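A.B. asks: Provided below for reference: sequence and predicted model.
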Amino acid sequence: MIFFNNKKKQLSNDSMENGVHMITAAAPNSVISEQFKTIRTNIQFSNADKTYKSLMLTSSLASEGKSTVAANLAVTFAKQGLKTLLVDADMRRPTINATFSIANPKGLTNYLTNREFNVNGAIYETSTDNLFVMPSGPVPPNPAELLNSRRMDSLIDSLEKQLDLVIYDAPPVLSVTDAQVLSTKVDGTILVVRQNVAEKEAVRRTVELLKHVKANIVGTLLNDVETKGGNGYYGYYGYGYYGVKKD
């Protein structure tokens, strides 16, 4: 058995309480927003034979910025004119309700646990054209089982037919099995790796676990990289593909 970060860490609840920083919405012409546009382009051209209708973003461990990347990437796709839905599939540590100021939101778990619930009651418009969000809803006792249900399969299929792109913000792979389960149901998975936080063996193990369930790993994104000018920007660089560089 492999253990990572044996020292107990106090997980930050800042993104859960205050939401994530939406730089692509607040400063669409900033350097970072341009980087997200580059990431969008790389994703769109990563497979010439297929258009991705669903993407999952995850990380190895908590606090690597995957929710921030997922939200800003969703804005970037929406600004291109694509009808985009951001789904908070991190049921244990949700961020969408705080990020988009949705009080007491109905969400994904409401739909998955109540057959009478209309999915439209879990989808919210945002101030960004073409961008919609689905909060996680109440925290359930069995997130992995819900994500692995036939009702979840039906939801994914329905959303893909009605929208141009659905982005799922999933929990870290090494924390729970949710991301592994969801990765088998979406078109592609992107792994977010935070510089000076992610551990090499943890990332390696994450890739192994995703490949074990035959997830389609589109690429990896290195974030929180200091710019050479030292201007303090919270950078997102290094989008690439597994297999390009081998250790």
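C.D. replies: Looks like it arrived, so ask away. What you see is a predicted model; the values in this text were computed from it and never measured.
A.B. asks: make it CA atoms for all contacts and neighbour counts henceforth
C.D. replies: Fine.
A.B. asks: which strand runs longest in this protein?
C.D. replies: Scanning the chain for the longest strand, with DSSP state E as the assignment, gives strand 217-225.
A.B. asks: following that strand, which helix or strand shows up next?
C.D. replies: With elements assigned by DSSP states H and E, the helix or strand that comes after strand 217-225 is strand 235-240.
A.B. asks: this is the other structure I want to compare:
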Amino acid sequence: MALFRKKRGTNETMKHGAKLITIAKPKSPIAEQFRTIRTNINFMSVDEKVKTMAFTSANISEGKSTVTANVAITMAQAGKKVLLIDADLHRPTMHQTFELRNAVGLTTVLTSEADEIYMNQVVNADVIPNLSVLTSGPIPPNPAELLSSKRMKAFLKNVSSHYDVVIFDMAPILEISDSQVLAGEMDGIVLVVRQNVTQKAGIKRAVEMLKISKTRILGYIMNDVRTGADGYGYGYGYGYGYGYEQDSKKA
């Protein structure tokens, strides 16, 4: 049986939000896989602390927003104070996922001319215990310029001091130039790979682009893993970034 099987290349997540299996079925094997991902990320940050991290994919419809939301939830459930930011300024989904208004958000912060913005005016605090969400805000005509601005760097420094971890849902790295700009500001990046959808050439190119931006690749997550004759499961695997080029041959 397939859990939350999604048609390939659709706008389903944009319209209805990501599936929060870690809340709906916290004792399920899939929720446990997300907790395993959380643990592996924590191991990766023992020597080099990861305060800001992002999830991206090579292309659209590969499950990055679902992964991002559920990993953020597991971190909040573990007691960390988490801020989840929707930085996909082309196909935002987090307002749909958590049923929030999107009249203000990240773009509000980055386009404001005010010297100071009170976070309680734009951040949705404790959407679930320990997890706050900053939606994308209105979609701008110039996402790359906003994400590479001095105001973005100042904002990132500010929120990093108020949360244990800040997690970004970024646009696909091969399709949107904004992602490479933002990736270089992160302490670490996780690449989401969809089995039988993400092409090996796309994975290789995505890794190359992340390396060009001098981004630390924490690893990859493979989702939509085939579980047998009955179809697709919504399983997850984790691999380390430094072995990614070799591991990607299995995708």
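C.D. replies: That came in fine, so what should we check first? Every value quoted in this text rests on a predicted model; they were computed, and no experiment measured them.
A.B. asks: contacts only, for the equivalent of Lys27 of structure 2 over in structure 1.
C.D. replies: When structure 1 is aligned by TM-score structural alignment, the residue opposite Lys27 of structure 2 is Asn29. For Asn29 of structure 1, the contact set (C-alpha atoms under 8 Å, 6 or more residues apart in numbering) is empty.
A.B. asks: ok, which stretches of structure 2 are helices?
C.D. replies: 12-16, 21-24, 29-44, 64-77, 94-97, 106-111, 143-147, 150-160, 177-183, 200-212, 244-247 (DSSP state H).
A.B. asks: who does the second one touch, helix- and strand-wise?
C.D. replies: With contacts taken as 3 or more C-alpha pairs under 8 Å, 6 or more residues apart in numbering; DSSP states H and E, helix 21-24 of structure 2 sits against helix 29-44, helix 64-77.
A.B. asks: let me know which of those is tucked in deepest.
C.D. replies: Among the helices and strands packed on helix 21-24 of structure 2, the stretch with the highest mean neighbour count (mean count of other C-alpha atoms under 10 Å) is helix 64-77, at a mean of 24.
A.B. asks: onto which residues of structure 1 does it map?
C.D. replies: Counting by TM-score structural alignment, helix 64-77 of structure 2 falls onto residues 66-79 of structure 1.
A.B. asks: and that stretch, how far from structure 2 on average?
C.D. replies: Average distance, stretch 66-79 of structure 1 versus aligned residues of structure 2 after superposition (mean C-alpha distance after the TM-score superposition for structure 1): 0.3 Å.
A.B. asks: which residues are contacting that stretch?
C.D. replies: Contacts of stretch 66-79 of structure 1 (C-alpha under 8 Å, 6+ apart): 20-25, 33, 36-37, 40, 57-59, 84-86, 95, 128-131, 167-169, 192.
A.B. asks: just to revisit the earlier point, among the helices and strands packed on helix 21-24 of structure 2, which comes closest to Asp88 of structure 2?
C.D. replies: Nearest of the helices and strands packed on helix 21-24 of structure 2 to Asp88 of structure 2, taken as C-alpha to C-alpha: helix 64-77 at 9.3 Å.
A.B. asks: run the angle between that closest one and helix 29-44 for me.
C.D. replies: 70 degrees (axes from the mean of the first three to the mean of the last three C-alpha atoms, to 10 degrees).
A.B. asks: Asn223 of structure 2 is nearest to which of the helices of structure 2?
C.D. replies: Nearest to Asn223 of structure 2, of all these, is helix 64-77, at 8.6 Å by C-alpha to C-alpha.
A.B. asks: okay, the angle between the closest one and strand 217-223?
C.D. replies: Interaxial angle of helix 64-77 of structure 2 relative to strand 217-223 (the same axes, to 10 degrees): 110 degrees.
A.B. asks: chain center to helix 64-77 of structure 2, what's the gap?
C.D. replies: For helix 64-77 of structure 2, the separation from the chain centroid amounts to 8 Å (computed by C-alpha atoms, centre = their mean, to the nearest Å).
A.B. asks: sorry, back to before: now the helices and strands packed on helix 21-24 of structure 2 in TSV, with distance to Thr107 of structure 2?
C.D. replies: As requested, these are exported to TSV (distance: least, C-alpha to C-alpha, whole Å):
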stretch	distance to Thr107 of structure 2
helix 29-44	28
helix 64-77	18
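A.B. asks: ok, which of these comes nearest Thr215 of structure 2?
C.D. replies: For Thr215 of structure 2, the closest of the helices and strands packed on helix 21-24 of structure 2 is helix 29-44, at 14.2 Å, according to C-alpha to C-alpha.
A.B. asks: contacts made by that closest one with the rest, please.
C.D. replies: 21-22, 25-26, 67, 70-71, 74-75, 218, 234-238.
A.B. asks: and those, which two are furthest apart?
C.D. replies: Maximum pairwise distance in these, criterion C-alpha to C-alpha, is 26.7 Å, between Lys25 and Leu218.
A.B. asks: of those two, who's got more company?
C.D. replies: Ranked by neighbour count (other C-alpha atoms under 10 Å), Lys25 of structure 2 and Leu218 place Leu218 first, with 24 against 12.
A.B. asks: the more buried one contacts Tyr244, doesn't it?
C.D. replies: No: using C-alpha atoms under 8 Å, Leu218 of structure 2 is not in contact with Tyr244; the gap is 9.8 Å.
A.B. asks: how many residues are close by Ser28 of structure 2?
C.D. replies: With other C-alpha under 10 Å as criterion, Ser28 of structure 2 counts 11.
A.B. asks: repeat that for Ala144 of structure 2.
C.D. replies: For Ala144 of structure 2, using other C-alpha under 10 Å, the count is 17.
A.B. asks: Leu165 of structure 1 and Asn130 of structure 1: what is the separation?
C.D. replies: According to C-alpha to C-alpha, to the nearest Å, Leu165 of structure 1 stands 10 Å off from Asn130 of structure 1.
A.B. asks: and Lys249 of structure 2, how many residues sit next to it?
C.D. replies: So Lys249 of structure 2, with other C-alpha under 10 Å, has 12 neighbours.
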